[in-house]
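[1] please find the sequence and the predicted model below.
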Amino acid sequence: MTTFPPLPVTCTKLAVLAKQKLPCSPGTIPRSQMIKEKDDIDHYLEVNFKGLSKEEVAAHRNSYKKSICVDMLRDGYHKSFSELFALMEHWEALWNAAEAQSLFWLQRPLEEQPDKLDNFYHYLTRAETAERKGYFEDVYNNLYALACYFNNSEDKWVRNHFYERCFKIAQLIKTDGGKKEAEAQAHMGLLYEEDGKLLEAAQHYEAFHQLTQGRIWKDETGHFLNFLACESLVRTYRLLADKMLEKKEYKQAIKILIKASEIAEEGNDRNTVGEAAYYLGLAHLAAGEHETALTVFHNYSGIATDLSDDLNLGRAYEAIAKVLQSQGEMTEAIKYLEKVVKIARNNFKSLDVIRACTMLGDIYNRKGQYSKASEYFQQALNTRVELMKTSLMDETKVHYGIARAHQMMLMMKSYIESTDANSLNCLLSWKESRSYMEYEPVPEESRRVTGDNIHEREHEEEIRRSPDNQN
């Protein structure tokens, strides 16, 4: 059998060098030779593949995160590199903590999100350049741009980091009259408010409010900063008052809500003023100061009337009814609650209808007017059936069942006391069927059974049964 000589295979220099570095290559390659071979490979790639530089080769070899970090260091942005590296380490710590608690965390690592890394590089390096030149306002603007970019539920911790950086830089800005510092105080207040640290949030909002007094500064959406400061401070004071009321610290809660009302008046927004009045009235009601609460709620209803705000007007009437109910003035409370039901139905507020009807049913139930109570509980039940909320339906069924039971007890008592044949037949019929039957009131005279009445009824019965009468 004839064998052909082996064909000569032409190998490129790159292939030869790569083949020599394989694990099966004989002998041990010195380190100096390996470095020289790497340089030869890089030179070969640069010569034979035009346009492919060492940096581009490194970009293909390294991850995008590493490339960004290398670019920062190569361009001399060591501070930006340190901050970015610290953020990545913080993410790793959060990931490890979630993994240790067997929690599933949907957030991806920063190195897998090139868009975010690009924003880091762009704004951090610009901020560092501005800081070197002493342009602190530009530093603030770049850091604030990063905070806005990461303002989402997934990256809120990154946003908070840059809010804190903006707050520190804003202290160094002296050319804008304190506007950046005011904005930074607002951001820090929001940060603490979201974390539930209301006292710290109130301190920052108070500083925000003081810096914006008498100023006509506006934010990027066109809202006056002073108005936003008043709104934020009123909201925080209300949350603080809620915690005080839970601990039954009524005087402290009323004091801070009075302060909130004063700040709301300064903001010159009638809706905020009405909201502050409503919560102040609730605090007075919780403290048992009914007359003061009634005055505050009437002011609130006046504001709602001026603004033609039916929803707030209905809430004001409901609050007034609660105060009147606490004072025992049930008739007046019923009038206000009926207005609430009417307003709520006109505005298709089913929950308000339910709440008002339940309150009316409870009042009538206490007054002993069980038919009326059953009627309002039935309205509440029908509304909840439309909403298909099981828990609310069950609660209303209990109220409705109690009112019907009271109504039935009154009916049975009346039939038993009447002691006539019709009443007895009704009782026997109900005992056989156990179904609901409408009550027909028995005349009052038939319930008063005396000895003379009994003799007269017996005499009348004898005459009726006599043969002459039968003929």
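    Happy to help now that I have it.

[2] could you use CA atoms for every contact and neighbour count after this?
    OK.

[3] buried set for the helix or strand R235 falls within?
    Here R235 sits within helix 225-246, counting by DSSP states H and E. Neighbour counts using 16 or more other CA atoms under 10 Å place 225-242, 244-245 of helix 225-246 among the buried residues.

[4] and it, how far out from the chain's middle?
    Its chain's C-alpha centre and that of helix 225-246 lie 15 Å apart, by CA atoms, centre = their mean, to the nearest Å.

[5] name the next helix or strand downstream of that helix, please.
    Using DSSP H and E, the helix or strand that follows helix 225-246 towards the C-terminus is helix 250-267.

[6] tell me the angle of that next one relative to helix 225-246?
    Orientation check (axes from the mean of the first three to the mean of the last three CA atoms, to 10 degrees): helix 250-267 against helix 225-246 gives 170 degrees.

[7] need the next SSE after helix 250-267, C-terminal direction.
    Following the chain from helix 250-267 toward its C-terminal end, the next helix or strand by DSSP H and E is helix 270-286.

[8] just how off-centre is that following helix within its chain?
    Relative to the chain's own centre, helix 270-286 is displaced by 20 Å; criterion: CA atoms, centre = their mean.

[9] give me the contact list for that helix.
    231, 234, 238, 245, 250, 253-254, 257-258, 260-261, 264-265, 290, 292-294, 296-297, 299-300, 303-304, 316, 319, 323 (CA atoms under 8 Å, 6 or more residues apart in numbering).

[10] same thing with stretch 155-167?
    Under the contact criterion CA under 8 Å, 6+ apart, stretch 155-167 has outside partners 87, 140, 143-144, 146-151, 181, 184-185, 187-188, 191.

[11] and the two most separated of those residues?
    Farthest apart among the contacts of stretch 155-167 by CA to CA are L87 and E181. That separation is 24.6 Å.

[12] so for those two, which residue has more residues nearby?
    The residue with the greater number of neighbours, taking L87 and E181 and applying other CA atoms under 10 Å, is E181; the counts read 23 against 16.

[13] just give the nearest non-adjacent residue to that one, would you?
    In space, E181 comes closest to A170 once its chain neighbours are excluded; the distance is 4.9 Å by CA to CA, 6 or more residues apart in numbering.

[14] is it true that the one you found touches D176?
    No. With contact taken as CA atoms under 8 Å, A170 and D176 are classed as non-touching, separated by 10.2 Å.

[15] so for these two, which sits in the more crowded spot?
    Summary of the neighbour comparison: A170 and D176, criterion other CA under 10 Å, with A170 having more neighbours (22 against 9).

[16] hold the first one in mind and look at this next one:
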Amino acid sequence: LTHLGPCHFTGTKVCFLTLDTYACKPLHMYLKYRFKGLKSLFLIPSNRNSYKKNICIDMLRQGYHESFSELFTLIQKWNALREAAGPGSAIWQQKSLEEQPDKLDQLCHFLTRAEAAQRAGHYEEVYDNQLNLAYYCFNDPEDKWLSNYFYEQCFNTAQLIKIDGGKREAQAHANMGLISEEQGHVMKAAEHYEVFYQLTEGSTWKDETGHTYNSLACEHLWRIYTLLADKMLENKEHQQAIKTLIKALKMAKEGGDKMMEGEATYYLSLAYHFAGEQQTALSVSYFKVTLVFSMPFSASLGILESGKDLKRLGSQTFYNLNSAWVSMLLTWLLQCRSGSRFLS
């Protein structure tokens, strides 16, 4: 599952550090001189203080008090997470945030840019800088907590943007939905995906891969509705599961993906089967077989074998279905493909 990020990255990854002697210079001057090879001119004063302290002093001198406060809070949060995990944990073996100059550079760069944009009332720029931190700068597994923090900041900022037709708000709901889903909060994820779907109806917005936001919303809702239905079936809530899977099928059809539609139909037929409505289950299965006949043979087999791949959705109840049900449908398709009469 991939988060929605900016169309392209415009910021520099290695940022700035203006030190005592040159604190009055514009921030970009440090990069200018540093990459011309004049490191020693700037790095002499840094020996007096830690890297973190020099960055913090510079932010305060230039008036970025909110950025300083946020950076300090994040460092404290990392230390608290490390202490809570204790010796022997993965995070205990990592360097602290204040001991990683590249990450401090990135935080300093984008936080101050976001603060400057906020002062000017340009909330779309605030959002973009926060998203750069979440999507590009902190995408390693060890930085998951930091990435999630900035996705949450993006979500809060997106509510203030009024000039982009709701695109960034939609993007923020999609990203928060993914975070909620990863954390096991399925109902919360569904709420975010539903708003994402509503905001993208009729739009032509696309992600980096060329998929429309609305088709992504349909895919997310199909997946999350299937997970919700699975939990309902575990609790013997058959009718509620059927209603939820009907919604999942609707999303699959709107998404325009025949494989997804075939799987959604398959899950719905199983729900009817578990509910004891065998005739309805067979009629839904009939629709499924007619659907796969309109697809290439390899793809159609993929749909009918989808029950063997349900664990990728985390769907334990569907995975534990009667294997004879899948075998019957597979045999049926193979016979039809080999020339047998179709439902004569």
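    Alright, I've got the coordinates. From a predicted model like this one, the values you see are computed outputs, not experimental measurements.

[17] superposed, how do the two chains score by TM?
    After superposition, the two chains reach a TM-score (TM-score structural alignment, normalised by the length of structure 2) of 0.75; 283 aligned residues with a CA RMSD of 2.8 Å.

[18] follow-up on the earlier one: derive a PyMOL selection command for the buried subset of the contacts of helix 270-286 of structure 1.
    A single PyMOL command is used to select the members of those judged buried by 16+ other CA under 10 Å:
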select buried, resi 231+234+238+245+250+253+254+257+258+260+261+264+265+290+293+294+296+297+299+300+303+304+316+319+323
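
[19] could you give the number of residues near K167 of structure 2?
    Applying other CA under 10 Å, we find 18 residues neighbouring K167 of structure 2.

[20] next one: the helix or strand harbouring L84 of structure 1 to chain centre, how far?
    The secondary structure element spanning L84 of structure 1 is helix 78-100 (assigned by DSSP H and E). Here helix 78-100 of structure 1 is found 29 Å from its chain centre; the criterion is CA atoms, centre = their mean.

[21] D58 of structure 2 pairs with which position in structure 1?
    Residue mapping for D58 of structure 2 onto structure 1 gives D71, with TM-score structural alignment as the criterion.

[22] and its match, how far from Y370 of structure 1?
    Noted for D71 of structure 1: a distance of 81 Å to Y370 of structure 1, by CA to CA, to the nearest Å.

[23] what do you get for M88 of structure 1?
    From M88 of structure 1 over to Y370 of structure 1 (counting by CA to CA), the distance is 68 Å.

[24] higher neighbour count, these two?
    The neighbour comparison of M88 of structure 1 against Y370 (other CA under 10 Å) goes to Y370, with 24 against 16.

[25] now that one: closest residue in space, sequence neighbours ignored.
    Leaving aside its sequence neighbours, Y370 of structure 1 sits nearest to Q407 (CA to CA, 6+ apart; 5.1 Å).

[26] would you check the span in structure 2 matched by the helix or strand hosting M411 of structure 1?
    With elements delineated by DSSP H and E, M411 of structure 1 resides in helix 390-418, which encompasses its position. Structural correspondence for helix 390-418 of structure 1: none found in structure 2, per TM-score structural alignment.

[27] now that helix: buried residues?
    In helix 390-418 of structure 1, counting by 16+ other CA under 10 Å, buried: 392-393, 396-397, 399-400, 402-404, 406-408, 411-412, 414-415, 418.

[28] coming back round to it: other SSEs contacting the host helix or strand of the match of D58 of structure 2?
    Following DSSP H and E, one finds D71 of structure 1 within helix 64-74. When contacts are defined as 3 or more CA pairs under 8 Å, 6 or more residues apart in numbering; DSSP states H and E, helix 64-74 of structure 1 sits against helix 78-100, helix 114-133.

[29] so what's the residue count around S301 of structure 1?
    By other CA under 10 Å, the residues close to S301 of structure 1 number 25.

[30] was I right about it contacting Y317?
    Yes. Counting by CA under 8 Å, Y317 is a contact partner of S301 of structure 1 at 7.1 Å.

[31] between the contacts of stretch 155-167 of structure 1, which is nearest K197 of structure 1?
    Of all the contacts of stretch 155-167 of structure 1, L191 has the smallest distance to K197 of structure 1: 8.8 Å, by CA to CA.

[32] what secondary structure does the closest one sit in?
    Secondary structure of L191 of structure 1, reduced to three states by DSSP: H, G, I helix; E, B strand; the rest coil: helix.

[33] list the contacts of the aligned partner of it in structure 2.
    When the two structures are superposed using TM-score structural alignment, L191 of structure 1 falls opposite I179 in structure 2. Shown in contact with I179 of structure 2 (CA under 8 Å, 6+ apart): 148, 189.

[34] Q316 of structure 2 versus I179 of structure 2, what's the distance?
    The spacing between I179 of structure 2 and Q316 of structure 2, counted by CA to CA, is 21 Å.

[35] next one: Q278 of structure 2
    According to CA to CA, Q278 of structure 2 and Q316 of structure 2 sit 21 Å apart.

[36] hmm, back to that, name the helices or strands packed onto the helix holding M411 of structure 1?
    Using 3+ CA pairs under 8 Å, 6+ apart, helix 390-418 of structure 1 sits against helix 350-367, helix 370-387, helix 421-433, helix 444-447.

[37] map Y163 of structure 1 onto structure 2.
    Using TM-score structural alignment as the criterion, the counterpart of Y163 of structure 1 in structure 2 is Y151.

[38] work out for me the element that match sits within.
    Secondary-structure assignment from DSSP H and E places Y151 of structure 2 in helix 144-158.

[39] that helix vs structure 1, average distance?
    After superposition onto structure 1, the mean distance of helix 144-158 of structure 2 to its aligned counterpart is 0.8 Å, using mean CA distance after the TM-score superposition for structure 1.

[40] quick check: buried residues in that helix?
    Burial within helix 144-158 of structure 2, assessed by neighbour count using 16+ other CA under 10 Å, is assigned to 145-155, 157-158.
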